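Colleague: Got a predicted structure here, sequence first:
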Amino acid sequence: VNTYWHSNTFLTLKRANRWFPVIEPILEKHGIPEDFKYLAIIESGLTNAVSPAGATGYWQFMKTTGKSYGLEVNSEVDERYHVVKATEAACKYLTDAYMKYGNWALVAASYNMGMGGLNSKLDHQKVNSYWDLLLNSETGRYVYRILAVKEIMSNRDDYGFVIDEKELYSPYETKVIEVSEPVADLAQWALDNNINYKILKTLNPWLRSKSLTNSSRKTYEFIVPVDSNFE
């Protein structure tokens, strides 16, 4: 972590104020240490990023991995962009990894390089500790990066990241509307529900098309603002 990347770090601090209150209770519900919220920062900077390899969302799921952990991924719906559902899926992965390794540092390493890759390293080197493993440079510094981000974000003033509380992004105040029917035109649906298409897509980035076929009549939860003065 480079403390001179001030502009990016300030943005991350602002985003964390909005999204950590969403992520933290999900981690707690699944018995995952709260420090894993910093893993999401390492992965995506708390944005719906897409990597060159195709890893997507706050938790950077590949398509096949996301599906294997219960996320819907198709041309109209991609729940890797759904912060709550992607966090739930990440917790399932982290739980599986902890059941296998019994050690949270190894769990974090596996998130970066995959369980198969980590298993190979552990077997070959005949050790059972992350700190004793010879790893590629990215995974070798991965846990240290998480710890460094925690240190900086927990003591931001000490590292020169002085920010007024009023500048932090506030959590969205939202409610849910259940939708079980096809939606031919999401822009029209938005207008019918007293918002606009931009707001709908901002709060529901997992909606990847202009419509929702929903031939199975699955119930989706559309997130909309409580207040019409949404910004």
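Modeller: Ah, there it is.
Colleague: CA atoms for contacts and neighbours, from now on please.
Modeller: OK.
Colleague: Distance-wise, check Trp104 relative to Pro52.
Modeller: Going from Trp104 to Pro52 by C-alpha to C-alpha, to the nearest Å gives 27 Å.
Colleague: Quick check on these two: which one has the bigger neighbour count.
Modeller: More crowded of Trp104 and Pro52, by other C-alpha atoms under 10 Å: Trp104, with 18 against 7.
Colleague: so what's that one closest to, chain neighbours aside?
Modeller: Nearest non-adjacent residue to Trp104, counting by C-alpha to C-alpha, 6 or more residues apart in numbering: Tyr98, 6.6 Å away.
Colleague: Then Ser44?
Modeller: Ser44 sits nearest to Tyr58 (C-alpha to C-alpha, 6+ apart), 5.3 Å away.
Colleague: quick one: contacts of stretch 88-107?
Modeller: With contacts defined as C-alpha atoms under 8 Å, 6 or more residues apart in numbering, stretch 88-107 is touched by 26-27, 30, 32, 59, 66, 69-71, 108, 110-111, 115, 129-130, 143.
Colleague: related to what we said a few turns ago, tally of neighbours for the residue nearest to Ser44?
Modeller: Neighbour count for Tyr58, taken as other C-alpha under 10 Å: 26.
Colleague: next, the one to line up against it:
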Amino acid sequence: MNKTHLYLIYSLLILCWGLLIFNLVKSSTSSTTTSTVIPTDAALAGSGEPVALFRLPDSLTFAGEEVPLLTPDVRERLDREIYVNAYWHSNMIMLMKRSRKFLPEIERILAENEIPDDFKYLAIAESALMNVTSPAGAKGFWQFMRDTGREYGLEISRDVDERYHMEKATLAATKYLKKAHEKFGDWTSVAASYNMGQTGFSRRQNQQLSQNYYDLYLNEETSRYMFRILAFKVIFENPSKYGFNLTEEDYYYLPEFKEIEVKEDIKDLASWARQHDSNYKSLKLYNPWLLDRNLNVGRGKSYTIRLPMG
């Protein structure tokens, strides 16, 4: 082996040794850096605001009927729905903001028809105060099926669906609730049966030899249903306790309306709205029960259409 080869080998060994030392130093520096960062991140993670825990009310009623809060599973089920809804901030805020548009009128109709005021929370549980459609085809604030809506006096046709008429649907709901109360004798059972149907709820009562909702073993949806209603009542009646501090200007309100009685066919609702100093969007927003772009008025019938003032 000549000297040139020896020099080359020595040079490679020195280079490899240098690279090895460089990597060891780099690894040591990285380890030191990591060990100082982790405690910092951990400290930051623990510096946030604590999650609020809520105490259940000492007593609670629905429609004047006592909720048995001393029963362990009742407390747990109510607890669950309060936390689910209180911490679903976006939904609860929008419910509260929307409530001033519709609850005053719902409260008035319930009171005039001798239905307990707490049933307004049933409407919230059913539809979130929106004209929604369920997968089964129930529609409107009170989620009437087609046949049930017609049974309680709502017009449902090609042009008109009064399940979307908040006032008329609320009036129909009061008739339904009164009839259910005649059957069950207590308002809690009336509310629960609104979810699973009067026949289904009555069958569960007979099968389980108990009339009390809180003593019945029910499907998941109906088992939670009353407690969702109760949770809305608890939060709406004590909003600041659950972190909701809305001011008057935060709420939504309906505009003032002019009401126009219609006794003849309207061939084009957009043109008709323009003739009354409004537009098609406003007509549809405030009269969602009008389904088509025209309105056929049967002999002897009339409709009241409302449009924003000004």
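Modeller: Great, that's in hand. Keep in mind it's a predicted model, so treat the numbers as computed, not measured.
Colleague: if we can go back for a sec, now do the contacts for the residue nearest to Ser44 of the first structure.
Modeller: The neighbourhood of Tyr58 of the first structure, defined by C-alpha under 8 Å, 6+ apart, consists of 40-41, 43-49, 80-81, 83, 86.
Colleague: Aligned counterpart of Ile38 of the second structure in the first structure, please.
Modeller: Aligned counterpart of Ile38 of the second structure in the first structure: none (TM-score structural alignment).
Colleague: wait, what's in contact with Ile38 of the second structure?
Modeller: Contacts of Ile38 of the second structure by C-alpha under 8 Å, 6+ apart: none found.
Colleague: Distance of it relative to Thr32 of the second structure?
Modeller: With distances taken as C-alpha to C-alpha, Ile38 of the second structure is found 10 Å from Thr32 of the second structure.
Colleague: again with Ile260 of the second structure
Modeller: Distance from Ile260 of the second structure to Thr32 of the second structure, counting by C-alpha to C-alpha: 78 Å.
Colleague: Which secondary structure state does the spatially most central residue of the first structure sit in?
Modeller: Taking C-alpha atoms, centre = their mean, the centroid of the first structure lies closest to Tyr58, which sits 2.7 Å from it. At Tyr58 of the first structure, secondary structure determined by DSSP: H, G, I helix; E, B strand; the rest coil is coil.
Colleague: Tell me how many other residues surround the aligned residue in the first structure for Asn294 of the second structure.
Modeller: Structural alignment (TM-score structural alignment) places Asn294 of the second structure against Ser211 in the first structure. Neighbourhood size, Ser211 of the first structure [other C-alpha under 10 Å]: 17.
Colleague: Ser211 of the first structure touches Ala184, doesn't it?
Modeller: Yes: the pair Ser211 of the first structure / Ala184 is scored as a contact, 5.0 Å apart, by C-alpha atoms under 8 Å.
Colleague: on that earlier part again, tell me how far the equivalent of the residue nearest to the centre of the first structure over in the second structure lies from Gly310 of the second structure.
Modeller: Counting by TM-score structural alignment, Tyr58 of the first structure lines up with Phe141 in the second structure. Phe141 of the second structure is 28 Å from Gly310 of the second structure, where distance means C-alpha to C-alpha.
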